[in-house]
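1. Sequence and predicted structure, then a few things I'm wondering about:
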Amino acid sequence: MKTSPEADFLRVLYQSWSDRMTANPTLTIADLRSLFDEWHQPTLEPEGVTYQSKAVAGVEAIWASPVGADASKVILYTHGGGFAVGSAASHRKLAGHLAKHLGVIAVVIDYRRAPEHPFPAQIEDSTAVYRELLALGFKAQDITTCGDSAGGNLAIATVLKVRDDGVALPGAVIAFSPWLDMEHVGTTLETNHTSDALVSKTLLEGMSGMFLGENGSRTNPLANPLKANYKGFPRLYIAAGSVETLLDNATDLAGIASDAGVNVTLSVVDGMQHVFPFLAGRAIEADEELRRIGKWFKGD
């Protein structure tokens, strides 16, 4: 399937990052964070969405509120970036688009990042925010956890952790191109190596090293959700692009969760790169995916 010309914007951006990282192998973490804060560029500003900076449970956050949204329902959005880069600012427009399609509000959190704060700092922050949302009066079934790449991992692991703690679970989970496998054994890491413009095994090894630090285990289910038990997990929507190296993280998750009895919807879009919904407002493929998620969320 031929992708739209607008979809190439994301591939070109990713390739520019890859080229810059290859040309400058000694980039500092501050340099990488500046680079990845360009992640907002593919996403056009969603119309009719206002933003507010307001911390939750001591975690800095950006709230996205579409005009006419049901303010009793909220997306807890955890950004991608290998647990080390990316931010609420780089992802606020994507969260705004998603919130519009779901008809709810969203809160994008700036959880603590590696390497300064290795695992489990990230999940400590996300679960603290989840609990605070409950304390603020949001009903568990009216909360949706969502994230992309490493944030997709965190959106899933947050639910696994609160389930283990006996806390009421959210109504739904959405994962865009989730990065779950900390062992780096997926076959599409090799088969899609030339088609994915950003994510390589080398990049993942560096990011997972920072994330896990000296004491983290690559098979801990809260760090590697492919090792988790999904009994009782909420309904789950997984989106991925067919040309990305992390494709089998998405397909493996769908299989594992389905086998555990979870209501799973898997959407793999031909020709699309890692976290292709970043093209919201720009490319038809992203907008159509968000419309599908909106229909799924509303039960249409």
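-> Here it is on my side, so go on.
2. Could you use CA atoms for every contact and neighbour count after this?
-> Fine.
3. Thr144 belongs to a strand, doesn't it?
-> Yes - assessed with DSSP: H, G, I helix; E, B strand; the rest coil, Thr144 lies in a strand.
4. wouldn't it be in contact with Thr78 here?
-> No - using Cα atoms under 8 Å, Thr144 is not in contact with Thr78, being 11.1 Å away.
5. Comparing these two, which residue is more hemmed in?
-> More neighbours surround Thr78 than the other of Thr144 and Thr78, with 32 against 26 (other Cα atoms under 10 Å).
6. Helices along the stretch 51-200 of the chain, start to end?
-> Under the criterion DSSP state H, counting those that start in this stretch, the stretch 51-200 of the chain contains helices at 88-102, 121-135, 150-164, 188-191.
7. also this one, for the comparison:
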Amino acid sequence: MKGALRNPAIQPAIVGGTWYPKLFQPGDEQKTVILHFHGGSFLWGTGRQSDYGIPASTVLKRIPATALFVQYRLASDPACTFPAAVQDAVTAYKHLLDMNIPASNIVISGDSAGGNVAIALLRYLSTANSNSLPSPSAALLWSPSVDLDSQCDPHNIDLHRNNKTDYITGFTLVWGVNAYIPKSVESTDPYFSPL
């Protein structure tokens, strides 16, 4: 890993993933593949059927594709703060390329915290990557977390007009942000707050 993803204390690791609607098969290389990163405030959630089966099937009803939902490392483990999740995103993207899936057939996707991971992957591919990995064809971002700096006041978040319908409270967002961003890094860094 290069640039912001290089960290002697946090190294790339093998992580799992769940394929939807079925396991990718050799010969399917010309189909669109969605590489998705789930939400969960960087603390919880998986891409498994129990957590994301319904959203996956809903998206795939509208987009003819196969999807890989990545089980990226979560900041609920103190050893897995940034850049662990983004390292996992790069590893998953490389895995698809190693399966001979052309980058032009890959769509990067993420919701909430996973949207932040997806944007960080795209940032890495366009800056620190030195063109060693090709860019994907597109990105689908579902309510991505794009400003982790201003999200750090739970009282302001809970005063927002959407507070009554938000799935995650302001205090939960702050907990996730504080767990994910190492103390040595500013929350205004473009890897966390791309706006």
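-> In hand now; what should we look at? Remember, predicted model here, so these are calculated numbers, not experimental data.
8. how close does Thr188 of structure 1 sit to Leu247 of structure 1?
-> With distances taken as Cα to Cα, to the nearest Å, Thr188 of structure 1 is found 6 Å from Leu247 of structure 1.
9. Now for the two: what residues contact both?
-> Here Thr188 of structure 1 and Leu247 share no contacting residue, scored by Cα atoms under 8 Å, 6 or more residues apart in numbering.
10. the more surrounded of these two?
-> Higher neighbour count among Thr188 of structure 1 and Leu247: Leu247, with 24 against 17, using other Cα under 10 Å.
11. ok, back up a step: got CSV for the helices of the stretch 51-200 of structure 1, with distance to Val264 of structure 1 too?
-> Shown next, in CSV, are the helices of the stretch 51-200 of structure 1 (distance: least, Cα to Cα, whole Å):
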stretch, distance to Val264 of structure 1
helix 88-102, 18
helix 121-135, 22
helix 150-164, 13
helix 188-191, 21
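12. Which one of these lies nearest to Ser72 of structure 1?
-> helix 121-135 (10.6 Å; Cα to Cα).
13. In structure 2, what stretch matches the closest one?
-> Per the alignment by TM-score structural alignment, helix 121-135 of structure 1 matches residues 84-98 in structure 2.
14. Can you point out the buried residues in the matching stretch?
-> 84-94, 96-97 (16 or more other Cα atoms under 10 Å).
15. By how much does it deviate from structure 1 on average?
-> Overlaying structure 1 shows stretch 84-98 of structure 2 at a mean distance of 0.7 Å from the equivalent residues (mean Cα distance after the TM-score superposition for structure 1).
16. Isn't Leu133 of structure 2 up against Leu125?
-> Yes - Leu133 of structure 2 is within contact range of Leu125, at 6.7 Å (criterion: Cα under 8 Å).
17. Who has more neighbours out of the two?
-> Leu125 (18 against 15).
18. ok so, going back, show me which pair in the buried residues of stretch 84-98 of structure 2 is furthest apart.
-> Longest distance between any two of the buried residues of stretch 84-98 of structure 2 is 20.1 Å, between Ala84 and Leu97; criterion Cα to Cα.
19. Can you find the partner of Ser193 of structure 2 in structure 1?
-> By TM-score structural alignment, Ser193 of structure 2 lines up with Asn224.
20. try Val59 of structure 2
-> For Val59 of structure 2, the residue aligned by TM-score structural alignment is Leu98.
21. show me the contacts for that match.
-> By Cα under 8 Å, 6+ apart, the neighbours of Leu98 of structure 1 are Leu290, Gly294.
22. how about a cut-off of 10 Å?
-> The contact partners of Leu98 of structure 1, by Cα atoms under 10 Å, 6 or more residues apart in numbering, come to 46, 64, 66, 75, 77, 92, 104-106, 146, 277, 280, 287, 289-291, 293-294.
23. Strands - which of these land there?
-> Ala64, Pro66, Ile75, Tyr77, Val104, Ile105, Ala106, Cys146 (DSSP state E).
24. Just the buried subset of those residues, written out for ChimeraX, thanks.
-> With 16+ other Cα under 10 Å as the criterion, this ChimeraX line picks the buried residues out of those:
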select :64,66,75,77,104,105,106,146
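25. Surely Leu247 of structure 1 and Ser195 touch.
-> No - counting by Cα atoms under 10 Å, Leu247 of structure 1 does not reach Ser195; the two are 11.6 Å apart.
26. Which of the helices of the stretch 51-200 of structure 1 sits closest to Gly82 of structure 1?
-> The closest of the helices of the stretch 51-200 of structure 1 to Gly82 of structure 1 is helix 150-164. By Cα to Cα, the value is 5.1 Å.
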